[in-house]
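> Show me how the following folds:
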Amino acid sequence: MSRSTGNYLLDVLRGGLMGTAEVVPGVSGGTVALVTGMYDRLILSAGHTVTSMKLLATDVPKGRGTERAAQEFRQVDLPFLLSVLAGMVVAALTAAKLVVPLVEDHPQRTFALFFGLVLASLWVPYSESGRRWTLREWALAGVVAVVAFVLTGLPPSEIADPNPLLVVGVAAVAICALVLPGVSGSFVLLATGIYTVTFNALNDRDLGYIALFGLGAFLGLAFFVKLLQWVLEHHHRLMMVIMTGLLAGSLRALWPWQPWESDSRELQAPSGDVPMTVALIVGGWLIVVAIIVIERKTRAVHLDNPTVAPIEQPNTDSTRS
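Now for the predicted structure:
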């Protein structure tokens, strides 16, 4: 069924929100994808794309695999994927110049807004998991949350001239964080010491560094996105439980009251501009609540009226039992 121009513009906007989120340490683009209702579809389309490219690179030169590659590619929602990627690239380039300075100049207020956004986002994977959780699922989410809490508390470092192999390796890990809600790709760059040099290269259009980073990102996606695709298709409920734990643990990195003037990640009691900070937390929470309500109502409209082009919701019902 055909989709309207408005649908594609909405996909570009969602991609833009993901790209903006990924340049800020502690904020996950995967969280944005989850909240805006496109996470499953994005991972599944990316997974089929990776499989198709792999078949083209390995089987076709040997005289086989053309039909298999074409079959995989037909399952990719290419207009949707290209719209999201276009929004991500443009927003990342813009945010590197606009959002990052804002975070550096006003960290407490900026992270207060992000804290509210992610706090409200906890409802999304929890509700998508289906029926009530068992004690074992609560325990699993708790363990994942603790691990995320500890990892996001690691002090940052900085490397002025990173080794090319380090750039490729970190990019591979960071791009996996991009598609994993609750895990920030920028935080991975910060923790491994190449955050500043990476965004300086992006701002300065350092094509050599960008090419190295792109190679690592491609390798990371090629291996990781297929794993995510398989888990979403076969263990959707388990994936939602893990995502809930990741989001909960990642709140540690977004706590507004930290010693921003130093490299310490010590959590502090509320102080300073408390009223405005709390107001921004509530504002971020309300923004996500509004997005969730609109997305759910829109989905209900499409279910009640099948003549309207459907919102991008994959068929995962069989995996939620």
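> CA atoms for contacts and neighbours, from now on please.
OK.
> for Thr198, what are its contacts?
Applying C-alpha atoms under 8 Å, 6 or more residues apart in numbering, one finds that Thr198 lies in contact with Tyr209.
> Next secondary structure element downstream of the helix or strand it falls within?
Following DSSP states H and E, one finds Thr198 within helix 195-204. Per DSSP H and E, helix 195-204 leads on to helix 207-234 as the next helix or strand towards the C-terminus.
> Sequence B follows; please return its structure for comparison with A:
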Amino acid sequence: MDLFLNMVRGFCMALADSVPGVSGGTIAFVLGFYDEFISSLYVLTHGSRELKREGIRFLAKLGMGWFIGMGSSVLVIASLFTSRIYELSSLFLGFSIFSLPLIIKEEKECLRRTSRIIYMILGIVLVLVIAAVNPTGGQGTNVEIAHLTPFLGGYIFVCAMIAICAMVLPGISGSTMLLIFGLYVPIISAIKEFLHMNLSYFPVLCIFGFGVLAGIVGIIKLVKNALDNHRAAMVYFILGLMVGSLYAIAQGPTTLKVPQPAMTWETFHIFWFLMGGVFLAALNGLKAFTEKKLKPEE
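Alright, predicted model coming up:
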């Protein structure tokens, strides 16, 4: 049951990570395993041997679901982003908005320190600035990665580091960062080609993967220290990131390979918005059920 729950968590994180405007870190925070996720990454480089084993076990379960989710997103769900982008954007809006009361209830002790609300404003502004930097300009501008050069390899490595740092933080979309750098469509296409056994993109994906690992090592200690020592400020900041991400989600259609107009009231789908809340309730129900089942074993 624990394996199934963590695979579902990883699967949901991957779906979020693959969409510009949505963050896998948001999924982790909403479903209540963000601290465990950050701690598990942290102990890989800073923990004892036993803590490293526990961290690896947790991340392996999460990783299985993540890879299944990312593969599904690249091979199957990507087509929905073109044909059903407004329905999906409405779904993500519902998920994000309905999650806010749950987080406020969970972190009510921290949120009593209202002097830290400035960090919420900073979080909102940060996401709005990132979302406003739309590199496509309606033209679908992307970096050509078919012919790898030393400069391009270094560029991909650095961009991967920055993108994974964004993915770790709730509210900031790593996919949006890749889009800003002109790498979102090329990397998604490279993964799709690799899954179809086209190995010519393997070196590019390796460089990207090493950049991701370097970014994780660089950001995790900072995030963990902030959660441990400045939790109230960090929770307000994360809430700000999530509130700001609502604008990023509404702008999501403009980030497609063939850009579409941003979501408006006319293209908003109330049914899928409500389904976002239903989906969130189902995930939290699964979480509560699993924790209840596992409790006697501990």
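> What does the TM-score come to for these two?
For this chain pair, the superposition-based TM-score is 0.84 by TM-score structural alignment, normalised by the length of the second structure; 281 aligned residues with a C-alpha RMSD of 2.7 Å.
> if we can go back for a sec, whereabouts in the second structure does the helix holding Thr198 of the first structure align?
The alignment of helix 195-204 of the first structure onto the second structure (TM-score structural alignment) covers residues 184-193.
> same check, this time on stretch 39-49 of the first structure
Going by TM-score structural alignment, stretch 39-49 of the first structure lines up with residues 34-44 of the second structure.
> how big's the offset between that stretch and the first structure?
Comparison of stretch 34-44 of the second structure with the first structure after fitting gives an average deviation of 0.6 Å (mean C-alpha distance after the TM-score superposition for the first structure).
> May I see the buried residues of that stretch?
For stretch 34-44 of the second structure, a neighbour-count test (16 or more other C-alpha atoms under 10 Å) marks 34, 37-44 as buried.
> now stretch 253-272 of the second structure
Buried-residue list, stretch 253-272 of the second structure, by 16+ other C-alpha under 10 Å: 253-257, 259-260, 262-263, 268-269, 272.
> Could you export the residues you listed as JSON lines, including distance to Leu169 of the second structure and secondary structure?
Listed next are these as JSON lines, based on distance: C-alpha to C-alpha, whole Å; DSSP: H, G, I helix; E, B strand; the rest coil:
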{"residue": "Pro253", "distance to Leu169 of the second structure": "22", "secondary structure": "helix"}
{"residue": "Thr254", "distance to Leu169 of the second structure": "23", "secondary structure": "helix"}
{"residue": "Thr255", "distance to Leu169 of the second structure": "20", "secondary structure": "helix"}
{"residue": "Leu256", "distance to Leu169 of the second structure": "23", "secondary structure": "coil"}
{"residue": "Lys257", "distance to Leu169 of the second structure": "25", "secondary structure": "coil"}
{"residue": "Pro259", "distance to Leu169 of the second structure": "26", "secondary structure": "coil"}
{"residue": "Gln260", "distance to Leu169 of the second structure": "27", "secondary structure": "coil"}
{"residue": "Ala262", "distance to Leu169 of the second structure": "24", "secondary structure": "coil"}
{"residue": "Met263", "distance to Leu169 of the second structure": "24", "secondary structure": "coil"}
{"residue": "Phe268", "distance to Leu169 of the second structure": "27", "secondary structure": "coil"}
{"residue": "His269", "distance to Leu169 of the second structure": "28", "secondary structure": "coil"}
{"residue": "Trp272", "distance to Leu169 of the second structure": "25", "secondary structure": "helix"}
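> Let me know the closest of those to Met70 of the second structure.
Leu256 (17.4 Å; C-alpha to C-alpha).
> I'd guessed that closest one sits against Ser83; true?
No - judged on C-alpha atoms under 8 Å, Leu256 of the second structure makes no contact with Ser83 at a distance of 10.8 Å.
> State the number of residues packed around Ala191 of the first structure.
If you count neighbours by other C-alpha atoms under 10 Å, Ala191 of the first structure ends up with 19.
> for Leu286 of the second structure, same thing?
17.
> got the contact list for stretch 25-41 of the second structure?
For stretch 25-41 of the second structure, the surrounding residues in contact (C-alpha under 8 Å, 6+ apart) are 9, 12-13, 16, 52, 54-56, 58-59, 99, 102-103, 167-171, 216, 220, 223-224, 227, 242, 283-284, 287.
> got the end-to-end distance for that stretch?
End-to-end span of stretch 25-41 of the second structure (C-alpha to C-alpha, to the nearest Å): 13 Å.
> Please report how far the corresponding residue of the first structure for Met7 of the second structure lies from Ser129 of the first structure.
Counting by TM-score structural alignment, Met7 of the second structure corresponds to Val12 in the first structure. For Val12 of the first structure, the distance to Ser129 of the first structure equals 27 Å [C-alpha to C-alpha].
> who's more crowded, the two?
Val12 (24 against 19).
> quick one, what contacts that one?
83-88.
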